[in-house]
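>>> Here is my input; please provide its structure:
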Amino acid sequence: MTPTVAIVGRPNVGKSTLFNRLVGKKLALVDDRPGVTRDRREGEARLGDLEFRVVDTAGLEESTEESLLGRMRAQTEAAIGDADVILFVIDARVGILPADRPFAELVRRSGKPVILIANKAEGGAGLAGAYEAYSLGLGEPVPLSAEHGEGMADLFEALMPYFPEPGDETEDEEEEPGKPLQVAIVGRPNAGKSTLVNRMLGEERLLTGPEAGITRDSISLDWTWRGRPFKLFDTAGLRKRARVEDKLEKLSVADALRAVRFAEVVVVLLDATIPFEKQDLSIVDLVEQEGRALVIGLNKWDLVADQPGLLKELKEKAARLLPQVKGAPVVPLSGLAGSGIDNLMKAVVQVHETWNRRIPTARLNQWLAEAIETNPPPAVSGRRIKIRYMTQVKARPPHFAIFGNQLDALPKSYTRYLVNGIREAFDLPGVPIRVSLRMGKNPFDRDRK
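Here you go, the predicted model:
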């Protein structure tokens, strides 16, 4: 079993920088101000020949349980409880602060192995702070610089005693069959994304609360539904671009957009009490541009479920406002109450299958002939545009190539007619459809010279 290493400490000591160094990627958001990290973020780390799961945590601060800081602290304490080894990080340049001591006591009481890290000690600048760290009673500090990669060999030696010798690992764990289906959950701030993910996982894994914009990093989590593996991405709320001025929020938004690009299916979560705001439509448009499969989730449905005919009305509104993803599933649910999650996942699996679908060329061209006969392309300068042939060039999302002459003069309205026809004839709801127009002879007609 892969060991788990948790990185803890007060805010702004460089925990996320160390996390990024260990996973070899800039997964965690990093900024000079304290308190950037709020949720636990996990990653696969490698140091020398040691492989382990590393967990980045929020900075430990004294606070009441009900406050946001208190809930962040609870997440960090949960990470300590799950860890096999704890890296307790201090800022060697600043030295030991009063805030470090109660949390040093917290990790000591956990009974877990603790390695004391004196970070920001590059060039020997923090050696005095490193020596001062002995007073915490956590053993000999390991001076290093997470930002510059200094001292990682010493960290390797400190971790080695807590890892099994090569060949000692048990072989009873079987890899889950199939690659996880990657699902990103996006939406405006306070739409209930983290609450929904917590309910799906069956634990308070992500920070939630009435405050908008709690989530900053895009957190990826492994989950199994009905025996099938999924990777869920909880993302920061996406506000109107004009309102995003803060540097940290820009980083959060960029992280959320990256999650959309890596996902296969995107669940756009709407607040059912105020659905289809302009920003909701912009987010759906972004998903379509990225070519991802789409499911629309109407969260907080328990607050409006007593309104008869509302679901039918909202489905009609979705079809009218979102023609580019016509037929996208619209699923009522409540992350807080836990209702509708099964229906949401059924829609996710179905739209993923549609996104991967390939249509035989013979069927396509049979449909194309009928579509052209019903509505022929217009004439240009007295000469009619000819569409000769059509084939699907790839899936994920479905992409079709149309061959003919004078296609550069084909009106966009006629291309839309073809796209809508393809969507309806071959049952492709909720996925973007791409069409390329290619002029020249039919490459599949061997008789033409």
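>>> hey, let's count contacts and neighbours off CA atoms from now on
OK.
>>> measure the residue lying farthest from the centre of the chain to residue 375 for me?
Using Cα atoms, centre = their mean, the residue of the chain lying farthest from its centre is residue 382. It sits 52.0 Å away. According to Cα to Cα, to the nearest Å, residue 382 and residue 375 sit 17 Å apart.
>>> compare with the first, here's sequence two:
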Amino acid sequence: MSTPIVVIFGRPNVGKSTLFNRLTGNRSAVIDAMPGVTRDRHYGSALIQDKAWTVIDTGGFTQSTQDPLQALLNAQVEIALKEADLILWVLDAQTGSLAEETIFAQKLRQYPQPKLLCINKAEGIAADVACSDFACLGFQDLCAISTLHHENLDTLKSYINTFYPTQNSLSETELITDTIQLAIIGRPNVGKSTLTNALLKEERMLVSDIAGTTRDSIRVPLLYKQQSYTLIDTAGIRRKANVPKRQLEGYTVIHALRSIESVHVVLMLIDATEGITDQDCQLMRYVVEAGRGLVIGLNKSDILSDTQTYTLERSIDDRLKFVHYCDHHLCSAQAHQGLNRLMRSVKTAYLSTQKRPSTSELTQCLTQAQIDHPPPMIKGRRIKLRFAHLSSGTPHYIVIHGKQTQSLPKSYHRYLENVFRKRFKLKGIPVRLSFRADSNPYIDNTSLK
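Just a heads-up that it's a prediction; the model follows:
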């Protein structure tokens, strides 16, 4: 299921990044813009009341055209707006509506997507009063909040979900088929198209030594070892005549994100000669947040020296701890080496994505885990975990209900994750846990009096 995109828009210093953190659960941005504009756009995954969204935090939009950097930033914001399913326009209740924002309102009307106005910094101000200051902008959907004080955020989240698309580009029914949807991602010039050609055994994709070679993202059918695949090369999109070269990066990033959201498994290709970079890790973190299967290919390993191979293996142990559950393989797309190992791991990860343990199976596993290794005591009482189930619509997001779950240490979280992974043979996919504390009936009864 392709996750819809919500874009956070607004002028500088209105609280966009704080809202981003509130929606994504204070996750760090998993993918930055390309070098030179790394502070301008951040991407994150958000589970908003059991509905999955991709959230994009954009740079501050202004009218200034004198500053070339600001002009570039504005262009990047417009790229994000075009890809949005919902636009969150953040405004400042403390300053009220500014003349500049009337011009922004005219610009936003050019985009057909729904808009929700978030009147931020509304602490101490009645919601209707805060919203009335911005009625002149001509939009009917407004919500007064305070990101700093966590005020009215649940109302905002419910409001956001009223815009959740009823259909996406790839439905959940379509995704669960015998054909494995596989995206090949990676930084420019790591060999994505060469790998696609090697798997297809034909020169189907444009291959160039120039980093950032642009072309349409293409879905290609493949039959490999009696298994049907659809390959998606995410190297980029064809540059339109009216798209400046430096803007193309924004389209490429968002296009790749959509591809990740619409597949079963992602094959992350890394240039072994350059080692594992920060950008490689950022891309993989997004795959993890999206809940997709992941296999890592260390390409061009055939030209490594023994010393380089040793250094690479040491860096794998250090840098890839957060994806310890994924297979990684040395390979060479150019020399057709290691491809069978890669594709075996892809199929293993796919089979894991198709497993749907029942509530009874998960609860039995949870009960046995507590017998084998009981949770700690808190104030003389042992934490009790009662039952577990899968969250609807989010792959392998296990919700665990119990008492005092907020006091459960992170080490026990990791223990349970490993237990579930081992019990259900979940290889190559992230297993995420969410804990729900049972309500206290005495507190609840008191509050009703």
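>>> Who are the contact partners of the residue farthest from the centre of the first structure?
By Cα atoms under 8 Å, 6 or more residues apart in numbering, no residues touch residue 382 of the first structure.
>>> So residue 429 of the first structure belongs to a helix, correct?
No - Residue 429 of the first structure: not assigned to a helix; according to DSSP: H, G, I helix; E, B strand; the rest coil it is coil.
>>> Can you find the partner of residue 406 of the first structure in the second structure?
The alignment partner of residue 406 of the first structure in the second structure, by TM-score structural alignment, is residue 404.
>>> from memory its match sits against residue 383, does it?
Yes - counting by Cα atoms under 8 Å, residue 404 of the second structure does reach residue 383; the two are 5.8 Å apart.
>>> what do we get in the first structure for residue 395 of the second structure?
Using TM-score structural alignment, residue 395 of the second structure pairs with residue 397 in the first structure.
>>> Am I right that its match is in contact with residue 290?
No - here residue 397 of the first structure does not reach residue 290: they are 9.5 Å apart, not a contact under Cα under 8 Å.
>>> which SSE is residue 91 of the second structure in?
strand 86-92 (DSSP states H and E).
>>> Summarise which helices and strands that strand is packed against.
With contacts taken as 3 or more Cα pairs under 8 Å, 6 or more residues apart in numbering; DSSP states H and E, strand 86-92 of the second structure sits against strand 5-9, strand 115-120.
>>> In contact with residue 220 of the second structure: list those residues for me.
230-232.
>>> which SSE is it in?
Per DSSP H and E: strand 218-224 holds residue 220 of the second structure.
>>> Give me the secondary structure label for the match of residue 395 of the second structure.
Assignment for residue 397 of the first structure (three-state DSSP): coil.
>>> now residue 334 of the second structure
At residue 334 of the second structure the chain is in coil, as set by three-state DSSP.
>>> isn't it right next to residue 193, touching?
No - look at residue 334 of the second structure against residue 193 with Cα under 8 Å: they stay out of range, at 10.2 Å.
>>> Those two: which has the busier surroundings?
Shown here are residue 334 of the second structure and residue 193; by other Cα atoms under 10 Å, residue 193 has more neighbours (23 against 14).
>>> sorry, back to before: neighbour-wise, which of residue 397 and residue 290 of the first structure wins?
residue 397 (22 against 16).
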